[in-house]
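Participant: Sequence unavailable; structure follows:
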């Protein structure tokens, strides 16, 4: 009974997935709903409660309330829910070239002059075909040559707003951000997550991606162009699991 229910659930899920893919192919990709950033870092996170801010009346002969932010205060993100700007400027280049050549030759020869008289019995069983002095004669030769090279160059220059989702015990901040842009039938999605130090945040409430520890930055897309550029699923499975 459980196997039947499991099979039915799998079929239903695959059907919904196929239906979603078909709808996306006809109407184009849809943007994700706006909400609090999902957990992009695969760890269990504990969120601290936001500090309560009670409205206080203005002081006598003053336009400012006690505890209110002022022009001269520190406006940098430091509490759960605060927003800061992440500047991503990646310009990486890598070149690697390797060449390997291997060769090996083996030759093993062994014989038995006397083995409890069994060599005579073997000679009678195989006349003119059994030579005790060359009972074992093995030979082998292996040659292998390989070469490979990598020439990679990538440039990403983006800016995204992130939200503080956790304050660690030592004061460091866990940030997460997500941005989606749709142009015609193509959606470009940028996600960023990591851990930053409050003192690394500039006075403009911004931080560079090089100052984010455990940074997780993803920039990709989904839509008609991405689907055409991707390798078909059947071909990918064959190439991945083919032993040849």
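Facilitator: Great, that's in hand. Every value quoted in this text rests on a predicted model; they were computed, and no experiment measured them.
Participant: C-alpha only now, for contacts and for neighbours.
Facilitator: Fine.
Participant: what about the helices in this protein?
Facilitator: 2-27, 118-125, 224-229, 233-241 (DSSP state H).
Participant: and the comparison structure, right after this:
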């Protein structure tokens, strides 16, 4: 009996040690993985094939003398200066109340009003009160500044550039990422091949992270349940 108990204790210790080691390994690896939706364009599979029209001069790789070196082809790189700032406030208040009073006068039975200890038995009153009061306020402010280099993934028929890209930064206790996609007009690209994020049409900008800091700022599942509309109280 004692040997059986000792064996179970050893198994439990080995299991706990394995879980701790796996947790330690998982905390050291990159918490955020690359998203295929923002991956660089595979130029080998691009529908734009290079044109060989000369042994020395290649038209597709030419550098124009009177134009800036700006992105204008699929696979070209473009720098985006992130300058996003949003502020939003919202408040709501609800206050409702309803009172009901019903009074029944003293009744008679065979012409006599029945009483008990001086109180009329058929003299009744009903009172009901209902009230609800709720209020809520919310304020949100966001600011994102930085710079990210993206790649031209497509060219629209009107010449606008579809760009996409991501940046992942591995930190000591986690990792951060910036993902962006949108449409850029070539006219909005500066001479040093940069454009501000405010010039992106149909832009999608994602900023987030993972790791110890992100987990510390996330509610547990039980806390989320008590704060959710499913909680009946």
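Facilitator: Received it, and whenever you're ready, just let me know what you need. None of the values given here were measured: they were computed from a predicted structure.
Participant: got the helices of structure 1 as a markdown table, with mean neighbour count columns?
Facilitator: Conversion of these to a markdown table gives the following (neighbours: other Cα atoms under 10 Å):
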| stretch | mean neighbour count |
| --- | --- |
| helix 2-27 | 12 |
| helix 118-125 | 13 |
| helix 224-229 | 12 |
| helix 233-241 | 10 |
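Participant: Of those helices, which is nearest residue 155 of structure 1?
Facilitator: Between residue 155 of structure 1 and the helices of structure 1, the shortest gap by Cα to Cα is with helix 224-229, which sits at 18.9 Å.
Participant: any idea how far residue 130 of structure 1 is from the residue sitting furthest away from the middle of structure 1?
Facilitator: Centroid-distance maximum for structure 1: residue 124 at 68.8 Å, with Cα atoms, centre = their mean. Going from residue 124 of structure 1 to residue 130 of structure 1 by Cα to Cα, to the nearest Å gives 9 Å.
Participant: Could you do residue 181 of structure 1 as well?
Facilitator: 81 Å.
Participant: what about these two, which has more around it?
Facilitator: Applying other Cα atoms under 10 Å to residue 181 of structure 1 and residue 130 shows that residue 130 carries more neighbours, namely 15 against 12.
Participant: Quick check: the more buried one touching residue 122?
Facilitator: Yes - checked against Cα atoms under 8 Å, the pair residue 130 of structure 1 and residue 122 is within contact range at 7.0 Å.
Participant: how near is residue 233 of structure 2 to residue 67 of structure 2?
Facilitator: Distance of residue 233 of structure 2 to residue 67 of structure 2, computed by Cα to Cα: 67 Å.
Participant: can you map out the strands along structure 2?
Facilitator: 77-104, 115-116, 119-120, 124-155, 161-171, 174-184, 194-196, 201-211 (DSSP state E).
Participant: Report the contact partners of whatever residue of structure 2 lines up with residue 176 of structure 1.
Facilitator: Per TM-score structural alignment, the equivalent position to residue 176 of structure 1 in structure 2 is residue 164. Neighbour list for residue 164 of structure 2: 38-40, 150-153, 179-182 [criterion: Cα atoms under 8 Å, 6 or more residues apart in numbering].
Participant: cool, and residue 196 of structure 1?
Facilitator: 172-175, 211-213.
Participant: Now tabulate these in a markdown table and tack on neighbour count and distance to residue 90 of structure 1.
Facilitator: Shown next, in a markdown table, are those (neighbours: other Cα atoms under 10 Å; distance: Cα to Cα, whole Å):
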| residue | neighbour count | distance to residue 90 of structure 1 |
| --- | --- | --- |
| 172 | 15 | 23 |
| 173 | 23 | 22 |
| 174 | 24 | 21 |
| 175 | 29 | 19 |
| 211 | 15 | 13 |
| 212 | 20 | 13 |
| 213 | 13 | 15 |
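Participant: which one of the residues you listed is nearest residue 89 of structure 1?
Facilitator: Nearest member of the contacts of residue 196 of structure 1 to residue 89 of structure 1, counting by Cα to Cα, is residue 211, at 11.7 Å.
Participant: Return the residue of structure 2 aligned against the closest one.
Facilitator: So residue 211 of structure 1 corresponds to residue 199, using TM-score structural alignment.
Participant: swap in residue 82 of structure 1?
Facilitator: Using TM-score structural alignment, residue 82 of structure 1 pairs with residue 76 in structure 2.
Participant: Tell me the spacing between its match and residue 24 of structure 2.
Facilitator: From residue 76 of structure 2 to residue 24 of structure 2 the distance is 40 Å (Cα to Cα).
Participant: and if you look at residue 220 of structure 2?
Facilitator: 21 Å.
Participant: do the same with residue 219 of structure 2
Facilitator: Residue 219 of structure 2 is 22 Å from residue 24 of structure 2, by Cα to Cα.
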